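**Q** Okay, here's the prediction I keep looking at, along with the sequence it came from:
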Amino acid sequence: MAPEQQHTVGDELARFLRARRTQTSPQSVGLTPGYGVRRTPGLRREELATLAGVSIDYYTRLERGKETRPGPGVVDALARALHLDDDEHHHLRELAVRASRFAPEPPPPPSRTVRPHLKLLLETVRPNPAYIVSRSMDLLAWNPAGLALYAGMDDWPLARRNLARYIVLHPVARELFPDWDVQVRGCVARLRTEAGLNPDAPDLAGLVGELLLKSPDFARLWERYDVIGRKKIQKTVHHPKVGVLTLSSQSMNLEGTPGQRLGVYTAEPGTPDHDAMLLLDLTAPADSARRDAVTAD
């Protein structure tokens, strides 16, 4: 990684620390806020440095991006002082590792080509909605229900079919997801995690720039620098064609194709949710979905 790129990753480490510090109240870490108005939201730098057992000068250099090689002990101490959860702690460790790494050239972007056996897998799991996405959440391949689940996505050209773009910008998304604000927070946190570890990646930078420009909600959440792990969740949608259905979702990294993830939705057989899922698969435009999945590589 070139020196200027190393500095960029160091900046991401600094931004994350600053965001977490300013969102951590003194009371939450056992400090008495004292009298008067605090000019700084959250903890002061000197308070966090003291809690973590590092010098104020060293922490200030970390937060200004001038120190990019904190050891594991310092990283763990900062995580404890900030009461980071497991996902945030892991992200801080990853940022510290990336910031201290030096390589002659940046890594190549991950492949967007979906291997044939993975396309076959998408067909095999029908009627369960399933798709494969890139690290920037571009749809790379899908089965009919996987595309149809996101109502109105098929109206967009292939190059615009992206889950984050859909949830943040598509007019149908707010009606589709009763917990739209939760869905948006998850998208922002996932992109924040990826962009923090790959700050110069054009695919991530382009998408984030577009969403920052077009969505005040996205911009506000982006500044918070929340990160989140990927967990098994249930998702309820109010679908215009099949009604309300609640599906369990699971996503996983694909072996041998870095940067690609498989997402699959399931429902218990014999339930109304499963019946609605069957109807979604039966009414999806299967031919165009298969054609698009091949072309989207």
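**A** Noted; the coordinates are in hand.
**Q** can we go C-alpha only for contacts and neighbour counts from here?
**A** Fine.
**Q** Give the buried residues for stretch 212-220.
**A** Residues of stretch 212-220 classed as buried under the neighbour-count rule (16 or more other Cα atoms under 10 Å) are 218, 219.
**Q** Now do the SS call for residue 250.
**A** Following DSSP: H, G, I helix; E, B strand; the rest coil, the label given to residue 250 is strand.
**Q** and it, what is it in contact with?
**A** Contact analysis of residue 250 by Cα atoms under 8 Å, 6 or more residues apart in numbering lists 231, 232, 233, 263, 264, 265.
**Q** next, the one to line up against it:
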Amino acid sequence: MDDLASFLRTRRRRVNPTSVGICVDNRRRVEGLRREEVAHLSGVSVDYYVRLEQGRATQPSEQVLDALARVFDLDETEREHLHRLTRRPRRRAKAPGGRVRPELLRVLDMVTHAPALIMNHRLDVLAANRLAGLLLGRPIPGLNTARHIFLDEAERGLYADWETCTLDVVGHLRLAAGKYPEDPGLASLIGELAMGSERFRRLWARAEVRARTHGRKAYQHPLVGLLELHQENFALPDESGMELLVLSALAGSPAEDGLRLLASLGTDSGDVHPTMNARLS
């Protein structure tokens, strides 16, 4: 699903030669840096770097990785991903299960004024509170937000910043693929998205990685209009691969009024109690 060679190739092509002190002219036809330029800037032989990009050298030293990260101007998330791709643990990482503890469901039940959900590394929604169910407007069991965003065109309008959402989803799945390369469920999901979405295929080929922990999230809800919310992601303990996501509205904002209206509308059409999916393996 992911490998060191493809990551290096995409990072090399992303670098502007002038940003690392290389003069270029109109005759240059190479996108980004040449392999020999990367080798020179990182202090390794051209032959060794070529073998890295061809997948024939898979365990470079920490010093080489740090040098490549510097040349490619990788951010912290990308640096961690690069190092993870070269690690070969004695036992392959097992994909986390999908069982949500009852105590976490009680926490969701306590969050009454903001949509809140629990998701796994595949972006399956494992549980959600009442307001999150009303926001998403569909049953929680079986919901995968990657499929929802890329494959369900009828629901695309719900995401006011759809293009940004697609970048976040692909970046997250890239990170997950690096952490759990032997997860068949994740491989199947990525294949399904690639088959069904041309945009997913293009973004996946860029090998971008993202770890979004907080930020703006805007929804264009069909009943209450635009909801500009703030998303906070909380990684759950015990290496479960799960995250708690809470979408809050600024006090006194139109979004707060919108959530209040959404909650009141929900009481007329049936409650959406915190729901836990069946075990996902």
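**A** That came through fine. Here the structure is a predicted model, which is why all the values come from computation and not from measurement.
**Q** TM-score of the superposition?
**A** Overlay of the two chains. TM-score (TM-score structural alignment, normalised by the length of the second structure): 0.91; 278 aligned residues with a Cα RMSD of 2.1 Å.
**Q** picking that back up, which of the contacts of residue 250 of the first structure fall within strands?
**A** Here DSSP state E is the test, and those give 233, 263, 264, 265 as lying in strands.
**Q** picking up where we left off before, please, a ChimeraX command that selects the buried ones among the contacts of residue 250 of the first structure?
**A** Command for ChimeraX that selects the buried part of the contacts of residue 250 of the first structure, burial taken from 16+ other Cα under 10 Å:
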select :263,264,265
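**Q** Could you dump the contacts of residue 250 of the first structure into a markdown table and include distance to residue 80 of the first structure?
**A** Shown next, in a markdown table, are those (distance: Cα to Cα, whole Å):
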| residue | distance to residue 80 of the first structure |
| --- | --- |
| 231 | 23 |
| 232 | 26 |
| 233 | 27 |
| 263 | 33 |
| 264 | 35 |
| 265 | 36 |
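**Q** quick one: contacts for the residue nearest the centre of the second structure?
**A** Centroid check for the second structure by Cα atoms, centre = their mean gives residue 172 as the closest residue, at 1.5 Å. Applying Cα under 8 Å, 6+ apart to residue 172 of the second structure gives the contacts 209, 210, 211, 212.
**Q** again, only this time at 7 Å
**A** 209, 210, 211 (Cα atoms under 7 Å, 6 or more residues apart in numbering).
**Q** Please apply the same query to residue 144 of the first structure.
**A** Contacts of residue 144 of the first structure (Cα under 7 Å, 6+ apart): 281, 284, 285, 286, 289.
**Q** The same query, at a cut-off of 8 Å, please.
**A** Counting by Cα under 8 Å, 6+ apart, residue 144 of the first structure makes contact with 129, 281, 284, 285, 286, 289, 290.
**Q** ok, longest helix in the second structure?
**A** Longest helix in the second structure, counting residues (DSSP state H): helix 162-179.
**Q** Now do that one: which range of the first structure does it align onto?
**A** Counting by TM-score structural alignment, helix 162-179 of the second structure pairs with residues 180-197 of the first structure.
**Q** Relative to the second structure, and after superposing, what's the average distance for the matching stretch?
**A** On superposition with the second structure, the mean distance recorded for stretch 180-197 of the first structure (mean Cα distance after the TM-score superposition for the first structure) is 1.0 Å.
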